[in-house]
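**Student:** here is a sequence with its predicted model. Questions after.
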Amino acid sequence: MTEDESKEGTFLVTAADDETAVLKDVEDGQVHTLASNPGVERYDAVEGVVSPDPPMNVTWQLVEVNSRRSLSIDQSSESPTTMARDVASEQPVGELTRRERAGIGEIHVVTVPEETTEQAVSDVLDDEEGLLSRAARLGVNRVEIRSSPGVVVVRYMP
């Protein structure tokens, strides 16, 4: 690899300690293990440039940081909005509808069998990396999960 093989993109920090960090490109899923940690923390979204570490090009360096933000996932006790409930009422069980949020972000409305709503919420929350990768791609900082019987709503918000 050469310096020309540097890669610019948006990365999710999937692991970090004092010595190293692991970045995942949120567009193509490529994983980049950094030779040293430049100060990032797990579940940060980093927009920047990584470059292979000579001479073996096995590890990477984060050579440029254009922006860095912390991402979070929260389960809200609030009910889904009227709009989300209306979307859910018009779709069959097992369907997913994506809508743009007013401003920045997206809302995903999933209909599930009423008796499995809690399990569906748990399953969504278990996919931290997937939720945060999408948040990083969308340029938002926060993922909020709301539910009511038969409806799970994932809100990607600034």
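**Tutor:** Happy to help now that I have it. This one's a predicted model, so the numbers in the text were calculated from it and none came from an experiment. Residues are numbered from 1 along each chain as shown.

**Student:** C-alpha only now, for contacts and for neighbours.
**Tutor:** OK.

**Student:** count residues in the vicinity of the residue nearest to F11 when sequence neighbours are not counted, would you?
**Tutor:** Here the nearest residue to F11 in space, its sequence neighbours aside, is D25; by CA to CA, 6 or more residues apart in numbering that works out to 4.5 Å. Residues contacting D25 under the criterion other CA atoms under 10 Å number 22.

**Student:** ok, now E78?
**Tutor:** Quick note: E78 (other CA under 10 Å) scores 10 neighbours.

**Student:** what is the strand or helix carrying R68 packed up against?
**Tutor:** In this structure, R68 is located in strand 60-70 according to DSSP states H and E. Under the contact definition 3 or more CA pairs under 8 Å, 6 or more residues apart in numbering; DSSP states H and E, strand 60-70 sits against strand 31-34, strand 44-52.

**Student:** what's the most buried one of those strands?
**Tutor:** Most buried of the helices and strands packed on strand 60-70, by mean neighbour count (mean count of other CA atoms under 10 Å): strand 44-52, with a mean of 22.

**Student:** comparison target, given below:
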Amino acid sequence: MTAIEGTFLVTNADDASATLRNVADSQVLTLSGNPGIEAGEVVEGTVEPEPPMEVTYTLTEVAERRTIPVETVDLAPTAQTTEIAADQAPGELTTVERAGEGEVHVLTVPDDETAEAAADVVEDEATLSRAARLGVDRVEVRTTDGVVSVRYLPD
């Protein structure tokens, strides 16, 4: 096997090891040791398989380490988001590219499930993985009755 260079989400970390997920292809890689990374961090770098079995990896190069905040903000969804949501049935999702970097996801849900849906988005590892894949710096979740807007934003 050869070295893998990419962007990785640290999904689990303890004193003895760490688990990474490549955000490009979702490949899960177990590190045989923990070089000081923490769960929830995004690491851009290189991992190499350890001989002879090549089932565990070593993080051999770190180009960047960062965290991407994912939080609910006390702002209403934008007018564009509200217009998109008006044309959607509950349970539907629309993805809109932002001018410049990032994207916006518009999710419609039953009115009484809005807060729970927003909390699920904030806690979902997939939200953080997508943010890392998009190369954004933060994720902002906005809500109004029946609408959850997930904004993947540059700094």
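**Tutor:** It's in. Since this is a predicted model, take the numbers as computed values, not measurements.

**Student:** please work out the TM-score for the two chains.
**Tutor:** Here the superposed chains carry a TM-score of 0.90, computed using TM-score structural alignment, normalised by the length of the second structure; 154 aligned residues with a CA RMSD of 1.6 Å.

**Student:** switch the helices and strands packed on strand 60-70 of the first structure over to a markdown table; also include distance to P113 of the first structure.
**Tutor:** Shown next, in a markdown table, are these (distance: least, CA to CA, whole Å):
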| stretch | distance to P113 of the first structure |
| --- | --- |
| strand 31-34 | 36 |
| strand 44-52 | 34 |
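
**Student:** do you know which of the ones you listed lies nearest D123 of the first structure?
**Tutor:** strand 44-52 (22.0 Å; CA to CA).

**Student:** quick one: average offset of the closest one versus the second structure, please.
**Tutor:** Mean deviation of strand 44-52 of the first structure relative to the second structure after superposition (mean CA distance after the TM-score superposition for the first structure): 1.2 Å.

**Student:** next, the angle from that strand to strand 60-70.
**Tutor:** Angle, strand 44-52 of the first structure to strand 60-70, by axes from the mean of the first three to the mean of the last three CA atoms, to 10 degrees: 170 degrees.

**Student:** equivalent range in the second structure for strand 44-52 of the first structure?
**Tutor:** Mapped onto the second structure using TM-score structural alignment, strand 44-52 of the first structure spans residues 41-49.

**Student:** before we move on, back to that, aligned partner of the residue nearest to F11 of the first structure in the second structure?
**Tutor:** Under TM-score structural alignment, D25 of the first structure pairs with N22 in the second structure.

**Student:** hmm, who's touching stretch 116-127 of the first structure?
**Tutor:** Residues outside stretch 116-127 of the first structure that contact it (CA atoms under 8 Å, 6 or more residues apart in numbering): 73, 112, 145, 147-152.

**Student:** ok, now with 7 Å
**Tutor:** When contacts are defined by CA atoms under 7 Å, 6 or more residues apart in numbering, stretch 116-127 of the first structure is touched by residues 149-152.

**Student:** cool, and stretch 133-144 of the first structure?
**Tutor:** Taking CA under 7 Å, 6+ apart as the rule, stretch 133-144 of the first structure contacts 10, 12, 26, 45, 69-76, 105, 154-158.

**Student:** buried subset of these as a ChimeraX selection?
**Tutor:** To isolate the buried ones among the contacts of stretch 133-144 of the first structure in ChimeraX, judged by 16 or more other CA atoms under 10 Å, type:
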select :10,12,26,45,69,70,71,72,73,105,154,155,156,157
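
**Student:** right, I'll leave it there.
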